[in-house]
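Enquirer: Model the structure of this input:
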Amino acid sequence: MRNYLAIDAGGTSTRAVLLTSSGRCLGYGTAGGGNPVSRGFEGAMEALLNASKIALGSTLQPFTTVTVGMAGASLDLPADLFQQRFRVLGLTGKVMIESDLLAAFYSGNYQDDGYVLIAGTGAVAARVVGGQLSAVADGTGWLLGDNGSGFWLGHEVIRAVAAALDGRGVPTSLTELVLTDLGISQDVTSRTQGRIRAQQQLIVKTYELRPIELSRFAPLVFAVPQDAVAREIIARCAAALAQTLAAVVEASVSGPLIFGGSVLTKGGAVGAAVRERLGRAGISTGPISNPLESEPTLVADGVVGAAVLALKRNGETVDAAVFERITTSLATLRNN
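Expert: As a prediction, the model looks like this:
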């Protein structure tokens, strides 16, 4: 029986799993961010190898291939750059670089046709046909898109607070949460050069952050569910994500719908609103007659999908029983 190494290389964390051709997971390891775009090749490579060493255990077992799920911008990296590093760990075959979109899709199912929508720090949707990406929408980064993402939410929160402080916007409970997060006094009577001092400090502290760091404010919008401004931001977030998903839906392609990323999977408010928006657009989830055959399946990360891809790309059969074996044996390893 052959062994395979599968890796989910995310921007903040990397997960590796060693599994057999029958889908039984033998070892699991984690490390820091493994995305070469955000960490550089050497930093990402270190994370991939560290997670793999833990998954392989103290007695390194030979494995046929390495399958790495990575963000799209990393897919043009030559596989041989990775292959040389994995040889010393026991690799006997090749390294295959796959899209993190496919890894997320296969983390929720084993079928080869369907749809995936991810809303984490960024936001992207894809149509999968025959186990390959057929269409992708958004995922274009904070300057060009990522509408409905964690960054987008955080940006909207901080803009709403800035507007509330100087009267351009309506008062919101988000103001107190943001000022507390940034360590800014909530005294809105003190002014400097005519500007509310708290807003002046907000400007300084916000521009000290890297743009992508605005995603830190995204969770605040869910902390005040009764706040009108927060509800309006969530509604616009859902509308943006529904629009992104609708852009890849095609009537002739039906299959499961997978939701990934914390914006969609934590709390459920945005996910439910997205489904409502899809229904308004005539793209409902549920009946087989619709392109989206079922209610969305939520996935926490792409490591199960990386394992499924490892088997599929090596000609192994992945059916319901094998998929169940992967998920249950991996869950056991993760809980130990």
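
Enquirer: okay, CA-based contacts and neighbour counts for the rest of this
Expert: Noted.

Enquirer: Do you have the strands of the stretch 101-250 of the chain handy? List them.
Expert: Applying DSSP state E, counting those that start in this stretch to the stretch 101-250 of the chain gives strands spanning 114-119, 123-129, 132-138, 191-192, 195-196.

Enquirer: Next, the second sequence, to be compared with the first:
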Amino acid sequence: MSLYLCVDCGGSKTSAVICDSSGNILGRALGGPSNFAYLSLQDFRTAVSLTVSDALKTCTSPPSIDPVPLPPTGDSPFAAAWFGVSGIDSPAAIAEVTPALSALLGLPAGPRLSIANDTHLLAAPVRMQPDISYAVGVIGGTGGIAVSFKESDLGFDQLGRVGGWGWILGDEGGGFHVGREAVRQIVGETDSASVRAAPPPESILTTRVLERFGLKSVLDILVAIHMPDPAPSVLTSQTLPQFTMVREKRLSSLAPLVFQSAFEDGDPLALRVLQSTSRTFATQISILLGDSDKDTPNLVKAQDAVISFGGSLVGVEAYRKMILDALAEKGHVFRYVEFVDDAAATGAKGLVASFAGK
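Expert: Predicted structure coming up:
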């Protein structure tokens, strides 16, 4: 079989899709997190291996119940593979992971084994529009990053990037940023209320955040947020969330509460949080945009490009609109706007277009 594999490796999950030489999806699977920056090479390889093996199981009819061994015995079933990996940014990181993935798939390093940051998968929509050759891929999920591309004969050339430096350094626009901003605004309202000698305004979001952490007062949130990462020995079925989550997840896991409170309940505090995070994200994205010149040759004009969104947060249309509105206020209106809800499938079909028949 000549199979074409694309694996989207993210901070929350791993998605693998397998196509045949006609672009038909034969198999797919979801696995656990595989952000390379947060895992050892062995743990990353394990996450990818389990997900790809599960995807191979679904390629048969009926699907196999037995694990598909990787590395494969004999010839590789894959004609080409494309990995979009969050946390992979430098040539050194690509060089580190390439031998492991090459051995795992039985696919030699080279043009048929492509490994890049996961934003590269979002450049594919440029091929769907005949009048443009530029794309800006924007991921807003667990983290946040934006990357600009120009289509070339060999694929996509990366022009510029902003963000994606992890939760300690930023990840603007993503789940951690939203969760942190929510807590910052909650404690800010408590601070302001202290000088008025009056309680802060009621907020559905504040109530939900306190319930998430099992707290009765905002004044107790400091310990819940800053408590060290948990040791396995202290965990029980009755342990509260602040004890079971690492610090980054304590904040990023609040994002669904913010979105629910903002877009379903119209909570003013939650809406202010998302207005703040979307504007900050738009400010970052705008670093990539403008008229190029000899000093900034890699700038992209929005009206000559497609902005391609991917990730759970920007999958919410109302949040995408906030980002696009903030960009428009800065004079950046894109010719096309796309949301890629299945980057692995898009990438697998792109592989077929590039390699099938060659």
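
Enquirer: tell me what the longest helix along structure 2 is packed against?
Expert: Across structure 2, the helix with the greatest residue count (assigned by DSSP state H) is helix 175-196. Judged by 3 or more CA pairs under 8 Å, 6 or more residues apart in numbering; DSSP states H and E, helix 175-196 of structure 2 is in contact with helix 247-252, helix 255-259, helix 268-285.

Enquirer: Export those as a markdown table, with columns for distance to residue 79 of structure 2 and mean neighbour count.
Expert: Shown next, in a markdown table, are these (distance: least, CA to CA, whole Å; neighbours: other CA atoms under 10 Å):
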| stretch | distance to residue 79 of structure 2 | mean neighbour count |
| --- | --- | --- |
| helix 247-252 | 37 | 20 |
| helix 255-259 | 39 | 22 |
| helix 268-285 | 35 | 21 |
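
Enquirer: Residue 196 of structure 2 is nearest to which of these?
Expert: Smallest distance to residue 196 of structure 2 across these (CA to CA): 18.5 Å, for helix 268-285.

Enquirer: about what we covered before: using TSV, please lay out the helices and strands packed on helix 175-196 of structure 2 together with distance to residue 50 of structure 2.
Expert: What follows is those, written out as TSV (distance: least, CA to CA, whole Å):
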stretch	distance to residue 50 of structure 2
helix 247-252	23
helix 255-259	28
helix 268-285	34
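
Enquirer: hmm, back to that, any idea which of the strands of the stretch 101-250 of structure 1 is most buried?
Expert: Mean neighbour count (mean count of other CA atoms under 10 Å) peaks for strand 114-119 among those, with a mean of 28.

Enquirer: Ok, which of the helices and strands packed on helix 175-196 of structure 2 comes nearest residue 200 of structure 2?
Expert: helix 268-285 (11.1 Å).

Enquirer: sorry, back to before: residue 183 of structure 1 is nearest to which of the strands of the stretch 101-250 of structure 1?
Expert: Set against residue 183 of structure 1 and scored by CA to CA, those come closest in strand 195-196, at 15.6 Å.

Enquirer: dump the residue contacts of the residue nearest the centre of structure 2.
Expert: Here the mean C-alpha position of structure 2 is nearest to the C-alpha of residue 141 (CA atoms, centre = their mean), at a distance of 4.4 Å. For residue 141 of structure 2, the contact set (CA atoms under 8 Å, 6 or more residues apart in numbering) comprises 174, 175, 310, 311, 312, 313, 314.
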